[in-house]
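> Sequence first, then the predicted structure:
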Amino acid sequence: MTVLSGRSAHAVQSDDPFPISIDHAFGTTIIPARPQRVVTLGWGGEDALLALGIKPVAMPRYGQFPDGVLPWVREAIGPARPALVSQGLIDYEALLLLKPDLILAVRTNINAQAWHRLQRIAPTVAFRSGPLQADWKEITELAGVANGVSEQARDLIYATEQRLCDLSDVNPIIRGRSFVFGDYFPGSNALGFYLPTDGRVASLLDLGLAVAPGVADIAASTSERIGTSISLELLDMMETDLLILWFPPGARQELENNELFRRYSPVVRGGYIPLDDPLSMWVACNPSVLSIPYGFPQFVERLADAASRAGRREL
C-alpha cells in the first residue's frame, strides 16, 4: 500500500450541523466534526466522495488497471494521489497510519467484529442494506450524510436517476426486457447470477429492464441475498431476453465453447452481452454517480443492440 500524506481536499461547505449520528447495520456512528481525512473501503465510496467534491486520503486498489484506479475516478481525482488499499483482507495497521477521521465501508462485506475494530481507528459508517448489497444510491446518501452534505447528495442522486431515465428514453427498446446478470469462472459447470437485492441489478431496473422470472422465483425462495448459480445443464429453465455476463481473464472462450451454453436461448437469439474487458465489466458491476455518466451510454447502447437482435421471447 502506498501512503499519501496530506489532508482531504474539500470543494464544498458543510450544510448539516455536526456532530452527526448515522444508524447502520451494526449500530450508530457519531461523527463529531466535518471529516478531513476520509478513507473508503469496498466499491463506490470514492466515486460518491469525488462527486461531492471530497478527495479521499485512501481508497481501494483495482488491480485490473495499471495504476490501480478506475478510469472515471482517475478523471475526477486530478493530480491527487490517494493511498491505495487492498480489497482483500483489511490491513488495520496501515489504516491506522493514515490517521483517518472517517471510514466509509458501505459496499463491503464487513461483519460486526470488523466494524468494531475499524471504529477504534475512526468513526466508521457501514451499510444499512446488507453485506455487498448497497447500491449507488445508498452509498451516495451515506457519503453525503457522513460529510455533512446530505442535500448535495440528494441532488446528485436525483441527477443520476434522471440520467438513467434519459438513457432509457433514448433506448426504449430495452424497457420491459427481461435479463439475467451474472458471471462465469474457469472450470465451472454453472453460471452465477445476481438477485434483485444486489446493487448491480438495481441500476438495470432503474433503466426499465425486468428481472427474468426465474431469477425472481429463486430470489423469493432462497436465503441468499446477493446471488446464486445454475448448472449449465439447467440453463433452459432460466428463460430471459438478455443475458449479461462478466468474465475473469480466460473464462469467456471456455464458456462460449461449451455446447450447452451455445444452445441457450438468449445466446442463439443474439441477446447475449459479454463483458470481458476491465472497463465494461467495472462500469456494469460498479454503477455509481461517476461511472453511470462515464460508461453507461455505451453499456446501454450494447443492451439496446442485443434487445434489437433478440426480439422478445415467446411467453
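Yes, it's here.
> make it CA atoms for all contacts and neighbour counts henceforth
Will do.
> Can you tell me the element Glu141 falls in?
Assigning secondary structure by DSSP states H and E places Glu141 in helix 136-146.
> and Arg117, how many neighbours?
Applying other Cα atoms under 10 Å, we find 12 other residues in the vicinity of Arg117.
> swap that for Ser291, sorry
Around Ser291 there are 22 other residues, counting by other Cα under 10 Å.
> Please apply the same query to Ala190.
Neighbour count of Ala190, defined by other Cα under 10 Å: 19.
> Next, the contact list for it, please.
Applying Cα atoms under 8 Å, 6 or more residues apart in numbering, one finds that Ala190 lies in contact with Tyr184, Ser229, Ile230, Ser231, Leu232.
> Of those, which qualify as buried by neighbour count?
Under a neighbour-count criterion of 16 or more other Cα atoms under 10 Å, the subset of these counted as buried comprises Tyr184, Leu232.
> Below is structure B, check it against A:
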Amino acid sequence: MKQSEPQKGTSMVDLSPRPARPFSRRLFLSGSAAGALTLGMAACGSSDTPTPATGASGAPTSGAAGAGFPLTIEGAEGKAIIPSQPGRVLTVGFMRDVDEAVSLGVVPIAITPQTNFDSGLAPWVEAKLGGAKAPQQIEVEDNLPFEKITELAPDLILATDSYTLADDFANLTAIAPTLSYQDDVAEDTWQTRAKRIGAALGKADAAEKAIADVESGIAAAKDRNKAALEGKTFTFSLLNAEGELATVVLPTDASARFLSQLGLKLSDQVTSLPQAGPAGRAVVAKENTKLLDADVVLFSFRSEDERKQVEGDRLFQALPAVKRGAYVALEVGEALSLAFPSTLSIPFALEKIVPKVVAAATKA
C-alpha cells in the first residue's frame, strides 16, 4: 500500500520539496519528511456523530439557488464545478480531507488510507465516527487506482491534502469534480482547508463554526496556561532517515507558529542554524546536541528503538532541560496530530499533548 507522501509537511507553511511518487505513507515521518513537525492545539468543533455523505453550502463562487449550488471553487490545480450538493464523497488526500469531511458530519464513501495508523484511520477520526460505519479504504500502489475510483462513482473528490495532485488532477476531474488546495498543499492554512471543504460539501456555516470553536480553544489554552508558557523557549526535533538529529529552525514553521500562539518562542540557538534537507529544518551534529536545549525540548519518535537511541545518548541526557524533566517525547501518531492540523486533529493535540508541554514548561 504505497502512495506518495508529504514532504512539505504542514498545512501552515512548510516549503520542503515534493516527494517522488513511490514514497510510502508509513515512512512519512522519516527522512526528509522530518519536515512534518508542527504543533496544533485547540478545542473541538462540531461534536455530532457523522452521517453518510450528504450536505453542503456555498462559499468561493456560487451559481444559482438551492444550497449554494451549482458551485465553482477555484484552486491551484484547477476549478471544481459542483452541480449539486454532493452525496458520494471520496477523498484522496494524505489526512486532512478525511478529517474535515468527518468533522462536518460527512462520511466519505471511500478514502485512501491514513497508513501511519494500523486501522487506516487516525484516532481523532475514529472517535468522531463513533458508531457510524467507517469509509471503505482504497488500496494504493505507486499511483492512484483511477479505475477503482471510477467504479465507486463519486460525485465529489476531495484532494486539498494531496501531494501528487499536480499529476493527478486531470485524471481525477475527468471522474468527478475534484477540490484542489487553494494555493499550495503545504501553504494553505487549516482554516482555508476547512472553509473550502465546507463550501464544497454545502456545509459552509458548520465549517465556520468549527473553525471558530478551534480558534477559541487556542485562545483559551493560551489564557489558561499563560503563567507556565508565556515567554518560554522550545525546540522541536526528530531523527531523519540517516539517523541524524533534525530540528525546526523557522519561526514561520507550523509548529513554531502554533506554539507561539500559546506564548512560547522558538529558541534563538536553532533559528540561526543553516537549513538542510526539508526547508525549515536543520541537521544538528551529534556533538552539537547542546544546541537543542531550551526551556522545553520536544522530540518525536517513530519507534521505541529510536527513542532509546536518543534518550540513551549521554549528550542528550546532559541537556539541562532533560535533566530537570522539561522534555516531551511524542509518538508518531501524536506528532501527526501536530504536523497536520485540522478541526479534528487539533482538539486531539490539545487533549493529549498540551498538558505534557505545560508540565514540562513548569520545570523550566
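Here it is on my side, so go on. In this text the structure is predicted, and so the values were computed from the model without any measurement.
> Secondary structure and distance to Ala304 of the first structure added to the contacts of Ala190 of the first structure, as a markdown table?
Supplementary listing: those in a markdown table, determined by DSSP: H, G, I helix; E, B strand; the rest coil; distance: Cα to Cα, whole Å:
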| residue | secondary structure | distance to Ala304 of the first structure |
| --- | --- | --- |
| Tyr184 | coil | 23 |
| Ser229 | strand | 26 |
| Ile230 | strand | 26 |
| Ser231 | strand | 27 |
| Leu232 | helix | 26 |
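> Switch the contacts of Ala190 of the first structure over to a markdown table; also include distance to Asp47 of the first structure.
Supplementary listing: the contacts of Ala190 of the first structure in a markdown table, determined by distance: Cα to Cα, whole Å:
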| residue | distance to Asp47 of the first structure |
| --- | --- |
| Tyr184 | 27 |
| Ser229 | 29 |
| Ile230 | 33 |
| Ser231 | 35 |
| Leu232 | 36 |
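> list the ones among the contacts of Ala190 of the first structure that the second structure also has?
Shared contacts between this structure and the second structure among the contacts of Ala190 of the first structure (both residues aligned by TM-score structural alignment, their matches' Cα atoms under 8 Å) comprise Tyr184, Ser229, Ile230, Ser231, Leu232.
> Hmm, Leu191 and the third one touching each other?
The reference is to Ile230 of the first structure. Yes. Using Cα atoms under 8 Å, Ile230 of the first structure is in contact with Leu191, at 5.5 Å.
> Give me the buried stretch members for stretch 150-157 of the first structure, please.
Ser150, Gln152, Ala153, Arg154, Leu156, Ile157.
> er, stretch 77-84 of the second structure I mean
Neighbour-count burial for stretch 77-84 of the second structure, counted by 16+ other Cα under 10 Å, picks out Glu77, Gly78, Lys79, Ala80, Ile81, Ile82, Pro83, Ser84.
> Counterpart of Gln136 of the second structure over in the first structure?
Aligned by TM-score structural alignment, Gln136 of the second structure pairs with Ala83 of the first structure.
> Same question for Ile73 of the second structure.
Under the alignment defined by TM-score structural alignment, Ile73 of the second structure corresponds to Ile22 in the first structure.
> if we can go back for a sec, check the gap between the match of Gln136 of the second structure and Asp198 of the first structure for me.
In this structure, Ala83 of the first structure lies at 28 Å from Asp198 of the first structure, with Cα to Cα, to the nearest Å as the measure.
> helix/strand/coil for Asp142 of the second structure?
Three-state secondary structure (criterion: DSSP: H, G, I helix; E, B strand; the rest coil) places Asp142 of the second structure in coil.
> that older thread, mind picking the two most distant members of the buried residues of stretch 77-84 of the second structure?
Comparing every pair within these by Cα to Cα identifies Glu77 and Ser84 as the most remote, at 21.3 Å.
> Pull out the buried residues from whatever helix or strand the match of Ile73 of the second structure lives in.
Using DSSP H and E, the secondary-structure element containing Ile22 of the first structure is strand 20-24. Under the neighbour-count criterion of 16+ other Cα under 10 Å, strand 20-24 of the first structure has Ile20, Ile22, His24 buried.
> I'd say the last one and Pro131 touch.
What that stands for is His24 of the first structure. No. Applying Cα under 8 Å, one finds His24 of the first structure not in contact with Pro131, separated by 11.6 Å.
> How far does the strand holding Ile22 of the first structure sit from its chain's centre?
22 Å (Cα atoms, centre = their mean, to the nearest Å).
> post-alignment, it versus the second structure, mean distance?
The superposed strand 20-24 of the first structure is, by mean Cα distance after the TM-score superposition for the first structure, a mean 2.4 Å from where its aligned residues fall in the second structure.
> after that strand comes which helix or strand?
strand 27-31.
> Please identify which of the kept ones among the contacts of Ala190 of the first structure is nearest to Thr240 of the first structure.
Ranked by distance to Thr240 of the first structure (Cα to Cα), these are led by Ile230 at 13.7 Å.
> so what's that closest one up against?
Counting by Cα under 8 Å, 6+ apart, the residues that Ile230 of the first structure touches are Ala190, Leu191, Gly192, Phe193.
> I want to check the residues you listed in the second structure. Which are still in contact there?
Mapping the contacts of Ile230 of the first structure onto the second structure (both residues aligned by TM-score structural alignment, their matches' Cα under 8 Å) leaves Ala190, Leu191, Gly192 still in contact.
> Could you measure from Lys356 of the second structure over to Asp188 of the second structure?
With distances taken as Cα to Cα, Lys356 of the second structure is found 28 Å from Asp188 of the second structure.
> quick revisit: could I get the buried residues of stretch 77-84 of the second structure in CSV, plus columns for distance to Leu338 of the second structure?
Formatted as CSV, the entries for the buried residues of stretch 77-84 of the second structure read as follows, by distance: Cα to Cα, whole Å:
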residue, distance to Leu338 of the second structure
Glu77, 26
Gly78, 29
Lys79, 29
Ala80, 29
Ile81, 32
Ile82, 32
Pro83, 35
Ser84, 34
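> Show me what stretch 152-161 of the second structure is in contact with.
Outside stretch 152-161 of the second structure, the residues within contact range by Cα under 8 Å, 6+ apart are 82, 86-97, 109, 165, 172, 175-182, 185, 193, 197.
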